[in-house]
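*Asks:* Requesting a structural model of the entry that follows:
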Amino acid sequence: MSAAADLPAVRGRLTPDRPLSDLTWLRVGGPAQWLFQPADHEDLSDFLRSLDASVPVFPMGVGSNLIVRDGGVRGVVIRLGRGFNGIEIGDDGTVRAGAAALDAHVARKAAKAGRDLTFLRTIPGAIGGAVRMNAGCYGTYVADALREVTVIRRDGAIEVLPAPELDLAYRSSRLPEGAVIVEAVFDAPEAAPETLEARMAEQIEKRDASQPTKDRTAGSTFRNPAGFSSTGRADDSHELKAWKVIEAAGLRGARLGGAVMNEKHPNFLTNAGEATAAELETLGEKVRKRVYEHSGLTLEWEIMRVGEPGA
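*Replies:* Predicted structure coming up:
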């Protein structure tokens, strides 16, 4: 797959050797062999249907929870934008959001309409990623509100999947192989807009006090090692958190080149300057090794890492 002639015709934008570092929150990584920004559902469906099945495809959100390795990503990276970011409030209490709609925007628009999806307000990223990772905050998770998702399969088929078919669990889901989430429908309880606005303001204040929101991070680096039910709901009686075991191992502020475990919150891997993807990932692996040696616990990555290592 070396030329545009090898790829299906599109109505959106298809760009060869597109750098991805500026599309990720950590600002690292090599290029996509091809970056496809589809115009709409039909454009994406037609492209996937016609694309050679041997060509790898990676759906990329807004890069908020992602390390792209320095060698870049082979195949086609799909990034949804306009045409996939609509937000509609239904009379039946549902909120329909495109996969590219930012979580915070969905929460705010729902609140103005008197619908409670406030748990999304402080989650970085967009709806597609939130569904895929069963994202949650302050004890509420996507699994608690999701009704259904629309996906486009690798063969181009468009399908609506009820939420139970996704097997949503702590920071995970089961989607059909190669499927791209394009839309989600949530059941949002009714509440007074002013109450919801006040709740979101409180959440923002709490987040900013404890997390390095002004630093170059990709959100939480590692999943909490325990204390969650199979549906992803937090067990508030369990105190075992990733940041605590990282700190107990003496790794708050640990550094490798431009990569740092944040001083403010040690479960936030941070690009403190000119870090490479390799430095960030290597530091993360060193943290995992040290935590295991210290406590016997194996931390699992929450940040997705994709692509090829650099030369």
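*Asks:* can we go C-alpha only for contacts and neighbour counts from here?
*Replies:* Fine.
*Asks:* Surely Ser172 touches Arg132?
*Replies:* Yes - the criterion here is CA atoms under 8 Å, and Ser172 meets it with Arg132 at 6.3 Å.
*Asks:* the helices in the stretch 201-311 of the chain, which residues?
*Replies:* For the stretch 201-311 of the chain, the helices identified by DSSP state H, counting those that start in this stretch occupy 242-248, 277-295, in order along the chain.
*Asks:* Look up which helix or strand Asp46 falls in, please.
*Replies:* Element membership of Asp46 [criterion: DSSP states H and E] is helix 41-50.
*Asks:* Tell me, how many residues neighbour Val28?
*Replies:* Neighbourhood size, Val28 [other CA atoms under 10 Å]: 25.
*Asks:* for it, what are its contacts?
*Replies:* With contacts taken as CA atoms under 8 Å, 6 or more residues apart in numbering, Val28 has the following neighbours: 20-22, 67-70, 275-277.
*Asks:* same question, Glu148
*Replies:* So, once contact is read as CA under 8 Å, 6+ apart, Glu148 ends up touching 160-163, 184-186.
*Asks:* Among the residues you listed, which one lies nearest to Arg290?
*Replies:* The shortest distance between Arg290 and any of these, using CA to CA, involves Ala163 and amounts to 37.6 Å.
*Asks:* mind checking how far the nearest residue to that closest one once chain neighbours are set aside is from Ala97?
*Replies:* Of all residues beyond its chain neighbours, the one nearest Ala163 is Glu148 (4.7 Å), with distances taken as CA to CA, 6 or more residues apart in numbering. Distance from Glu148 to Ala97, counting by CA to CA, to the nearest Å: 11 Å.
*Asks:* again, but for Ala4
*Replies:* Applying CA to CA, one obtains 32 Å for the distance of Ala4 from Ala97.
*Asks:* Could you check how far the nearest residue to Gly75 once chain neighbours are set aside is from Arg11?
*Replies:* The shortest distance from Gly75 to any residue other than its chain neighbours is 4.8 Å, reached at Pro56 (CA to CA, 6+ apart). Per CA to CA, Pro56 is found 20 Å from Arg11.
*Asks:* Report the contact partners of Leu35.
*Replies:* Contacts for Leu35 were tallied using CA under 8 Å, 6+ apart; they are 13-18, 76-79.
*Asks:* and with 7 Å instead?
*Replies:* Neighbouring residues of Leu35 by CA atoms under 7 Å, 6 or more residues apart in numbering: 14-16, 18, 76-78.
*Asks:* secondary structure element for it?
*Replies:* Following DSSP H and E, the helix or strand that holds Leu35 is strand 31-37.
*Asks:* Surely Ile152 and Pro176 touch.
*Replies:* No - taking contact to mean CA atoms under 7 Å, the distance of 9.4 Å between Ile152 and Pro176 leaves them out of contact.
*Asks:* Which one of the two is surrounded by more residues?
*Replies:* The residue with more neighbours, out of Ile152 and Pro176 and counting by other CA under 10 Å, is Ile152; that gives 24 against 14.
*Asks:* Identify the residue nearest that one in space, chain neighbours excluded?
*Replies:* That would be Ile158: by CA to CA, 6+ apart, it lies 4.5 Å from Ile152.
*Asks:* Here is the second sequence; please produce its structure so I can put it next to the first one:
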Amino acid sequence: MTTLTALPPVRGKLTPDAPLAPLVWFKSGGTAQWLFEPKDLADLQDFLAGLAPEVPVMALGLGSNLIVRDGGVPGVVVRLGKAFAKVEKVDETTLNCGGGASGILVSSTARDSGIAGLEFLRSIPGTVGGFVRMNGGAYGREVKDVLIDCDVVIRSGEIATLPLSELGYTYRHSDLVDGCVVVAARFRGHPGEPAAIQAEMDRISAAREASQPLRSKTGGSTFKNPDGGKAWELVDKAGCRGLTLGGAQVSEKHTNFLINTGEATSAEIEALGEEVRRRVKEQSGVELQWEIQRVGRS
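*Replies:* Below you'll find the model as predicted:
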């Protein structure tokens, strides 16, 4: 990829032509033109403020719900590290969570703080920044059910606090603009007993382990559930269970998951997804919508 010129100085880490495959669950895809891991909030703000406005910016969390195409991602990919991974109790029912904190850390801190209602975040394989942007959800609950507000650094480097009402949440979607980075969020639960909270987290973990191919190179749920239906049932009825294309496969265990069986390219994974969509449309008339984000150049 062509190197960008005149990038602003940083105090964190800025890596050119950085391989993204090791950072995403599918373990496939190309490089980031630049990968920026800011040292702290001020480092991120200063960098974005000094970056030419035409340079694209994309935030990367744990890379669970993502296909990075083989041609790589132009511009700057921002990855939040430890400085953005703190989770703190604000009051009896509220946590302040950094954008780089995992769902596991958020739910565990909630348990230790006697805050119930956030257990489902244990099962979302991502960071706060990612699931706030995507209105992540599982087991009947979504981020919109527990979010108070979030802090985002916008493309100009300014920070803004956006209440839930301004995020335009729908199913696996928000109105957050491209290029902004979610750096913190406040979640509210309700008082609970740590033992009961842990029991619910254990129940959710066991259910996921039993039904999902968690030990495979996968990207999580591939397609959004259509109104009144389940994506996996439609995929199954279309005869796609175990379907392969190159190194990519529809999971035998859960048909709404695609798997990299070894050395699959991102092009193979995406093409398999499109073939599944085609077969489902032909069989049931339903046009499945991607839930997994697909980014970069083919």
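*Asks:* about what we covered before: between Ala4 and Ala97 of the first structure, which is the more surrounded one?
*Replies:* Set side by side, Ala4 of the first structure and Ala97 give different neighbour counts by other CA under 10 Å, the larger being at Ala97 (26 against 12).
*Asks:* and the more buried one, helix, strand or coil?
*Replies:* Three-state call for Ala97 of the first structure (DSSP: H, G, I helix; E, B strand; the rest coil): strand.
*Asks:* Just to check, it is in contact with Asp187?
*Replies:* No - Ala97 of the first structure lies out of contact with Asp187 (CA under 7 Å); the separation is 11.5 Å.
*Asks:* which ones among the contacts of Val28 of the first structure are found in helices?
*Replies:* In helices, judged by DSSP state H, the following of these are found: Ala277.
*Asks:* neighbour-wise, which of the contacts of Val28 of the first structure leads?
*Replies:* Of all the contacts of Val28 of the first structure, the highest neighbour tally under other CA under 10 Å goes to Val68, namely 29 neighbours.
*Asks:* Correct me if wrong: that one contacts Arg305.
*Replies:* Yes - here Val68 of the first structure reaches Arg305: they are 6.0 Å apart, a contact under CA under 7 Å.
*Asks:* re earlier: any idea which of the contacts of Leu35 of the first structure is the one closest to Leu256 of the first structure?
*Replies:* For the contacts of Leu35 of the first structure, the minimum distance to Leu256 of the first structure (CA to CA) is 27.4 Å, reached by Arg18.
*Asks:* Now do the SS call for the alignment partner in the first structure of Ala196 of the second structure.
*Replies:* The criterion is TM-score structural alignment: under it, Ala196 of the second structure has Thr195 as its aligned partner in the first structure. Following three-state DSSP, Thr195 of the first structure is assigned to helix.
*Asks:* Next one: Thr195 of the first structure from Thr140 of the first structure, what distance?
*Replies:* Taking CA to CA as the criterion, Thr195 of the first structure is separated from Thr140 of the first structure by 17 Å.
*Asks:* where do the helices sit along the stretch 1-150 of the second structure?
*Replies:* Secondary structure of the stretch 1-150 of the second structure, counting by DSSP H, counting those that start in this stretch: helices at 41-50, 103-112, 128-134.
*Asks:* Please identify the most buried of those.
*Replies:* Taking mean count of other CA atoms under 10 Å as the contact definition, the stretch among the helices of the stretch 1-150 of the second structure with the greatest mean neighbour count is helix 128-134, which reaches a mean of 26.
*Asks:* wait, doesn't Ala111 of the first structure sit right on Leu196?
*Replies:* Yes - between Ala111 of the first structure and Leu196 a contact is recorded at 5.8 Å, counting by CA under 7 Å.
*Asks:* Pro8 of the first structure pairs with which position in the second structure?
*Replies:* Counting by TM-score structural alignment, Pro8 of the first structure lines up with Pro8 in the second structure.
*Asks:* now its match: how far from Arg277 of the second structure?
*Replies:* 43 Å.
*Asks:* which one of those two has more residues nearby?
*Replies:* It is Arg277, of Pro8 of the second structure and Arg277, that has more neighbours when counted by other CA under 10 Å, with 22 against 12.
*Asks:* For the counterpart of the more buried one in the first structure, give me its contacts.
*Replies:* Matched to the first structure by TM-score structural alignment, Arg277 of the second structure sits across from Arg288. Arg288 of the first structure makes contact with 298-299, according to CA under 7 Å, 6+ apart.
*Asks:* ditto for the one 4 residues further on
*Replies:* Contacts for Tyr292 of the first structure were tallied using CA under 7 Å, 6+ apart; they are Thr298.
*Asks:* for Ala218 of the first structure, same thing?
*Replies:* With contact taken as CA under 7 Å, 6+ apart, Ala218 of the first structure is in contact with 25-26, 64-66, 303.
*Asks:* who wins for neighbours among these?
*Replies:* Top of the contacts of Ala218 of the first structure by neighbour number is Leu26, holding 27 neighbours under the definition other CA under 10 Å.
*Asks:* ok, that residue touching Thr217?
*Replies:* Yes - under the contact definition of CA under 7 Å, Leu26 of the first structure touches Thr217, with a separation of 5.5 Å.
*Asks:* overlap in contacts of these two?
*Replies:* When contacts are counted by CA under 7 Å, 6+ apart, the set common to Leu26 of the first structure and Thr217 consists of Asn271.
*Asks:* What lines up with Ala242 of the first structure in the second structure?
*Replies:* Under the alignment (TM-score structural alignment), Ala242 of the first structure maps onto Ala231.
*Asks:* Quick check: closest non-adjacent residue to its match.
*Replies:* When the adjacent residues along the chain are set aside, Ala231 of the second structure lies closest to Asn225, with 4.8 Å between them (CA to CA, 6+ apart).
*Asks:* what residue of the first structure matches up with the one you found?
*Replies:* Mapped onto the first structure by TM-score structural alignment, Asn225 of the second structure lines up with Asn224.
*Asks:* Quickly note the distance from Arg188 of the second structure to Leu118 of the second structure.
*Replies:* With distances taken as CA to CA, Arg188 of the second structure is found 8 Å from Leu118 of the second structure.
*Asks:* nope, Gly50 of the second structure is what I was after
*Replies:* Gly50 of the second structure sits 37 Å away from Leu118 of the second structure when distances are taken as CA to CA.
*Asks:* Ok, Val90 of the second structure next?
*Replies:* Counting by CA to CA, the gap from Val90 of the second structure to Leu118 of the second structure is 15 Å.
*Asks:* would you turn the contacts of Glu148 of the first structure into CSV with neighbour count, secondary structure and distance to His41 of the first structure?
*Replies:* Converted to CSV, those look like this (neighbours: other CA atoms under 10 Å; DSSP: H, G, I helix; E, B strand; the rest coil; distance: CA to CA, whole Å):
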residue, neighbour count, secondary structure, distance to His41 of the first structure
Val160, 13, strand, 13
Leu161, 16, strand, 16
Pro162, 14, strand, 19
Ala163, 21, helix, 20
Ala184, 24, strand, 13
Val185, 22, strand, 16
Phe186, 21, strand, 20
